[in-house]
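A.B. asks: this one's structure only:
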């Protein structure tokens, strides 16, 4: 099965997120986090649906604490949407699927 949401590390974060052109959705998660596991299939569907328009990456906060700490991630799951390296939206906790899709569509249509 193809994976559309890519796992990244702190070493890749700057290149894959902060220096990326366009929109990048980052899922900050941990393997022990129940809500993180619950939303994982939805995040994968979002990554597939928006493929080519929005990059979707996952950062395990336990294995990669640098950027989650720098960005003030205090609870997981936390989703952050970046445009040209700047945070444009942030959601903490398991998101309402429709609200997240609406937010991503709105971000795609923003100037």
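C.D. replies: Yep, it's here. All values derive from a computational prediction rather than experimental measurement.

A.B. asks: please count neighbours and contacts with C-alpha atoms only from this point.
C.D. replies: Noted.

A.B. asks: scan this protein for its longest helix.
C.D. replies: The single longest helix within the chain, with elements called by DSSP state H, is helix 34-49.

A.B. asks: buried residues in that helix?
C.D. replies: Neighbour counts using 16 or more other CA atoms under 10 Å place 36, 39, 40, 43, 44, 46, 47, 48 of helix 34-49 among the buried residues.

A.B. asks: same question, stretch 63-71
C.D. replies: For stretch 63-71, a neighbour-count test (16+ other CA under 10 Å) marks 64, 67, 68 as buried.

A.B. asks: and that stretch, how far out from the chain's middle?
C.D. replies: Stretch 63-71 sits 13 Å away from the centroid of its parent chain (CA atoms, centre = their mean, to the nearest Å).

A.B. asks: please apply the same query to stretch 7-21.
C.D. replies: Averaging C-alpha positions (CA atoms, centre = their mean) puts stretch 7-21 11 Å from its chain's average.

A.B. asks: also this one, for the comparison:
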């Protein structure tokens, strides 16, 4: 499982990061979220140094969820320079699509 972020460390780990950060907004009760886990775990290793991948549990971090208006799980948001720059909702992306999407933000 990737790095867990929460309301307390979100600013330091995501907004303060020098590289682009993909935040996976997930929930324990969400089967599509669990289906994405192995793909995101692999990509966190494969893209290390280019894109940081972190997970945020929506059940225990309502402040961040509300701040970024996350309403469905999974929601993937890419942050660059402390700002959200792109978002995908749902588990409809293949591994290849995710790599292409993340590579476009790593440039």
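C.D. replies: Cool, the structure landed. This structure is a prediction, so every number in the text was calculated from the model and none was measured.

A.B. asks: before we move on, the earlier item: okay, the buried residues of helix 34-49 of the first structure in JSON lines with distance to residue 10 of the first structure next?
C.D. replies: Supplementary listing: the buried residues of helix 34-49 of the first structure in JSON lines, determined by distance: CA to CA, whole Å:
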{"residue": "36", "distance to residue 10 of the first structure": "19"}
{"residue": "39", "distance to residue 10 of the first structure": "22"}
{"residue": "40", "distance to residue 10 of the first structure": "20"}
{"residue": "43", "distance to residue 10 of the first structure": "20"}
{"residue": "44", "distance to residue 10 of the first structure": "20"}
{"residue": "46", "distance to residue 10 of the first structure": "23"}
{"residue": "47", "distance to residue 10 of the first structure": "20"}
{"residue": "48", "distance to residue 10 of the first structure": "23"}
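
A.B. asks: neighbours around residue 28 of the second structure, how many?
C.D. replies: 10 (other CA atoms under 10 Å).

A.B. asks: ok, the corresponding residue of the first structure for it - contacts?
C.D. replies: In the first structure, the residue matched to residue 28 of the second structure (TM-score structural alignment) is residue 31. For residue 31 of the first structure, the residues meeting the contact criterion (CA atoms under 8 Å, 6 or more residues apart in numbering) are 37, 60.

A.B. asks: and residue 31 of the first structure, how far from residue 63 of the first structure?
C.D. replies: Relative to residue 63 of the first structure, residue 31 of the first structure is positioned 10 Å away (criterion: CA to CA, to the nearest Å).

A.B. asks: can I assume the match of residue 28 of the second structure sits in a helix?
C.D. replies: No: counting by DSSP: H, G, I helix; E, B strand; the rest coil, residue 31 of the first structure is not found in a helix; it is coil.

A.B. asks: any idea how far residue 77 of the first structure is from it?
C.D. replies: Using CA to CA, one obtains 11 Å as the distance from residue 31 of the first structure to residue 77 of the first structure.

A.B. asks: what do you get for residue 42 of the first structure?
C.D. replies: 13 Å.
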